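# got a predicted structure plus its sequence, pasted below:
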Amino acid sequence: MAKRKPATTAAPRASSAASGPVGHLGRSRRLLLWATLLFACPALIGFAVSGAMNARAKPAVQAVLGDGVRGPQGMAWVPGGEFLMGSDAKMAQANERPAHKVRVHGFWMDEHHVTNAEFRKFVEATGYVTTAEKKPDWETLKVQLPPGTPRPPESAMVAGAMVFVGTDGPVSLEDFSRWWRYVPGADWRHPAGPQSSIAGKDDHPVVQVSYEDAEAYAKWAGKRLPTEAEWEFAARGGLTQATYAWGDKFAPDGKQMANVWQGQQARPFPVMSAKAGGAVGTSRVGSFPANAYGLSDMTGNAWQWVADWYRADQFRREASTTSVIDNPAGPSDAWDPADPGVPVAAPKRVTRGGSFLCNEDYCLSYRPSARRGTDPYNSMSHLGFRLVMDKDSWDKSHGRSQLARVDVPAR
């Protein structure tokens, strides 16, 4: 069952009743879609732990990349271990606090986002139809809307997805509907609408995929989505509470380290340069340096779905225990009181990593601790995913006995 809902980029840097905290979608994506439907149908109107941990030296880690024999092709080994999850740094938002001790087990992770070419193979092999390609389903749409919201007519329920369209000039950052639009016909093949194309972008991250789509791909590929803890551990690349995935400086020695708006676009967010011709978007995977584990684009380029339900207070709940939390799988439900107009218990999954739209004025979500909650049926032009695989799953899939298994480095 599929449906479509409005979305925004990550929320503004400065928290307010109108904008919400960084790493959060801000006001309801659902309400933006609803506004689109109402417009079409007028008859319906009725960081880092502060000071305490300063060791930021590059970890002495050798990347272990799978080759199809000694590990899954296209995946890197993440050794696991104990780390401080979340952040107490000045720029950290409430949903990132407090930093708390977590231990994760070792796992394999895709070296980069799932690409357009890889997703195409899945679709061709299975005939799968994504959420964005289906007419919105009222049952999955209404749970994100205020109780009693009337159902729109069938003529208004058209397949499509949320697309970043930008603005012609500077605007208030309080109203995301100025730069996001629900576009009929937008989907993974046409991420900016029916006239757009992914031709020549086989090695870009696939976007306009929902959590449901990512789960379907994972099942087909024999993998799974990472937990939130696994994702953050992998994104940190062995660094202790660094501000960014690569260290504490945004552009060390003037070098751009990720595909984010800051440093990539000449004009302030969300202004689209006429000269650029709307070129803002994803970049080829691996365009920027990989971290110590061999993982590219852990932050920037496209947001990434992870497995956990989103609770704004999850880190506070985890930090209430004095022990190290072992391999957490996340909460059993969703809870987000900071999304006006959306029921606090509306289903949301965690998304991580930020995207090409993140910038210092509006979104600082290209930090390993930044997090937000997103409706699992939401598809957007800056949202994709990558997958993980447990070592035992790889060993079993290749018929290795306990004695024949290839050892991988562990902590």
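Ah, there it is.

# from here on, just use CA atoms for contacts and neighbour counts.
OK.

# quick one: the helices in this structure?
29-40, 116-126, 138-142, 211-221, 228-236, 314-319, 391-397 (DSSP state H).

# so which of these is nearest Trp246?
Between Trp246 and the helices of the chain, the shortest separation by C-alpha to C-alpha is 7.6 Å, and it involves helix 228-236.

# what packs against that closest one?
Helices and strands touching helix 228-236, by 3 or more C-alpha pairs under 8 Å, 6 or more residues apart in numbering; DSSP states H and E, are strand 81-85, strand 100-104, strand 303-309.

# who touches that helix?
78, 80, 83, 85, 102, 104, 242, 244-246, 291, 293, 295, 298-299, 306-308, 327-330, 350, 352, 368-369 (C-alpha atoms under 8 Å, 6 or more residues apart in numbering).

# of these, buried ones?
Buried members of the contacts of helix 228-236, counted by 16 or more other C-alpha atoms under 10 Å: 78, 80, 83, 85, 102, 104, 242, 244-246, 291, 293, 295, 298-299, 306-308, 327, 330, 350, 352, 368-369.

# show me where the stretch 151-300 of the chain has strands.
Using DSSP state E, counting those that start in this stretch, the strands found in the stretch 151-300 of the chain span residues 160-164, 180-184.

# quick one: which of those strands is nearest Ala279?
When those are compared by C-alpha to C-alpha, strand 160-164 sits nearest Ala279, at 11.4 Å.

# report the inter-axis angle for the closest one versus strand 180-184.
Following axes from the mean of the first three to the mean of the last three C-alpha atoms, to 10 degrees, one obtains 150 degrees for the angle between strand 160-164 and strand 180-184.

# and the comparison structure, right after this:
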Amino acid sequence: MKKLLMLVAIVAFLASCGKGDRGQLVGVKGKKWHPEKPYGMTLVPGGAFIMGKADDDIAATLNAPAKTVTVTSFYMDETEITNTEYRQFTEWVRDSTLRMRLAIMADDNGLTPGSGGTGEFAFKDAAANPSVWQQYVLDNYVGLGETGYEGRYLNWDEELIWDTEDIPDEYYAEAYDSMYIPYEEAYNGVRTIDVNKLIYRYSVQDIEKAARNPGLKRKDFISQKEVKVYPDTTVWIRDFNYSYNEPMHNDYYYHAAYDDYPVVGVNWTQAKAFCQWRTNYNNRDRRQRKNLEDVPAYRLPTEAEWEYAARGGLESATYPWGGPYAKNDRGCFMANFKPLRGDYAADQALYTVEAESYEPNDYNLYNMSGNVAEWVNSSYEPGAYEYMSTMNPVVNDESNMRKGVRGGSWKDVSYFLEVGTRDYEYQDSARSYIGFRTVQSYVGTDVTLNASTN
């Protein structure tokens, strides 16, 4: 037995000598990684700044005392997430849901690829020869909820059919029909997608909980989330009593005229789900191209990151453009808000404006003040500035439903546009004046605002 163990050890040692390292410590190289600026984002170089109110606390909230903090570098969306960008998310969930229903329909009726019609949307493993690993475990249905068909490939190659004139057979018709509201709920004979069926499911890993409770197993800090992803268009009615806003309810998210306007009616939980989907969507493409590292997760910014980015490198400024005035030297308003005691049109906009409107700040970020307020990934704690860290500060209590909202909106007075002003909304509440933008941590060679002075 000893001879056998010695032989195994010798073989293992010899096998390790054929890697060309000549017995030297050369390290294990990872996959290819080149810092890549995500589409539509700008790099915000890390640095220190004075966070909090630069001027008198007019509202006497006493919730943002000045404090020097430091944040690391990150990418941030140059604009708020727009209707057309968010629709890419909702339509991906819609298409995934229909593909799953078609695949199940084909499976239940013995249809396979090559048989035509619905059979062309059958699970791909019905035609291809899956590898041993593919047969063992597949992470294929992130976002679709419990299906009972986990471990089987959806067919993404076939183009979905949405024109009823082209539906190939009764099986496709049944799956297609199940996506729409019942006939009795149709308006003027027009049936629309049942948005309650557009549900995105994803996993959340609570790293802080894991770090502070080393005795826990992985399953104890990983949870599943299910989120209805469609924006609540009724916010245009519910947010304002005795006000005629039906045109915005009817058209704002649907109509192409509003494609480049910021999405609203999205609560904090939906914004978090969008970030998770965007990460998965980006990484799925990178994995298909092979040998590429996954990108850092897209996420909501912390309060500190948001304020640092909003200031655009200007120290102790009242607004992203400096201050202390909301007009420029030509008398034009610098943002979309509620000026002049309620003259909404004075800034050339009654509601929202296109996301790339007005002048960007010095980090090339548009509408960090005004247009729509923005969710941040921080709980609202009035006294947070007193005890939060000075390095990448964040206070996020899972039990606190009040989440930070920054920047002010088209319906707010100028006080809420100040970069130091803090506000909040409940995480399950959607509003016609709250949207969001995402960030992604920068990894690689350090980039700081004061690098040139070192």
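Cool, the structure landed. Note that the coordinates shown come from a computational prediction; the quantities given were computed from them, not determined experimentally.

# any idea what the TM-score comes out to?
Once superposed, the chains reach a TM-score of 0.57 (TM-score structural alignment, normalised by the length of the first structure), with 263 aligned residues with a C-alpha RMSD of 3.3 Å.

# still on that earlier bit, any chance of the helices of the first structure in a markdown table, plus mean neighbour count and distance to Asn359 of the first structure?
Shown next, in a markdown table, are the helices of the first structure (neighbours: other C-alpha atoms under 10 Å; distance: least, C-alpha to C-alpha, whole Å):
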| stretch | mean neighbour count | distance to Asn359 of the first structure |
| --- | --- | --- |
| helix 29-40 | 20 | 20 |
| helix 116-126 | 15 | 25 |
| helix 138-142 | 17 | 30 |
| helix 211-221 | 18 | 25 |
| helix 228-236 | 26 | 19 |
| helix 314-319 | 18 | 24 |
| helix 391-397 | 15 | 36 |
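
# who wins for proximity to Phe269 of the first structure among those helices?
With C-alpha to C-alpha as the criterion, Phe269 of the first structure lies closest to helix 29-40 of those, at 19.2 Å.

# which part of the second structure matches that closest one?
Counting by TM-score structural alignment, helix 29-40 of the first structure falls onto no part of the second structure.

# can you tell me which helices and strands that helix packs against?
Looks like helix 29-40 of the first structure contacts strand 180-184 (3+ C-alpha pairs under 8 Å, 6+ apart).

# can you lay out the helices and strands packed on helix 228-236 of the first structure as CSV showing distance to Arg120 of the first structure?
Converted to CSV, those look like this (distance: least, C-alpha to C-alpha, whole Å):
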stretch, distance to Arg120 of the first structure
strand 81-85, 35
strand 100-104, 32
strand 303-309, 18
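
# out of these, flag the one nearest Gln93 of the first structure.
strand 81-85 (13.5 Å).

# output the contacting helices and strands for the closest one.
strand 100-104, helix 228-236.

# quick one: those as CSV, columns for distance to Leu364 of the first structure too.
Converted to CSV, those look like this (distance: least, C-alpha to C-alpha, whole Å):
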stretch, distance to Leu364 of the first structure
strand 100-104, 21
helix 228-236, 15
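
# out of these, which is closest to Trp180 of the first structure?
Distance to Trp180 of the first structure, taken as C-alpha to C-alpha, is lowest for helix 228-236 among these, at 26.6 Å.

# can you tell me what part of the second structure stretch 139-146 of the first structure aligns to?
Using TM-score structural alignment, stretch 139-146 of the first structure lines up with nothing in the second structure.

# let's check: the centremost residue of the second structure is which one?
The centre of the second structure sits closest to Cys275, judged by C-alpha atoms, centre = their mean, with a distance of 2.2 Å.

# need the counterpart of that one in the first structure.
Counting by TM-score structural alignment, Cys275 of the second structure lines up with Ala218 in the first structure.

# do the same with Phe416 of the second structure
Matched by TM-score structural alignment, Phe416 of the second structure corresponds to Ser365 in the first structure.

# distance check, the closest residue to that match other than its chain neighbours against Thr282 of the first structure.
Spatial nearest neighbour of Ser365 of the first structure, excluding adjacent residues (C-alpha to C-alpha, 6 or more residues apart in numbering): Gly354 at 4.7 Å. Gly354 of the first structure sits 12 Å away from Thr282 of the first structure, taking C-alpha to C-alpha, to the nearest Å as the criterion.

# of these two, which one has the most company?
Neighbours per residue, other C-alpha atoms under 10 Å: of Gly354 of the first structure and Thr282, the larger number sits with Gly354, 32 against 22.

# so who does that one touch?
10, 23, 260, 299-304, 364-367, 370.

# switch the cut-off to 6 Å
By C-alpha atoms under 6 Å, 6 or more residues apart in numbering, the contact list for Gly354 of the first structure reads 299-300, 303, 365-366.

# identify, from those, the entry nearest to Phe119 of the first structure.
Nearest to Phe119 of the first structure out of those is Trp303 (C-alpha to C-alpha; 16.3 Å).
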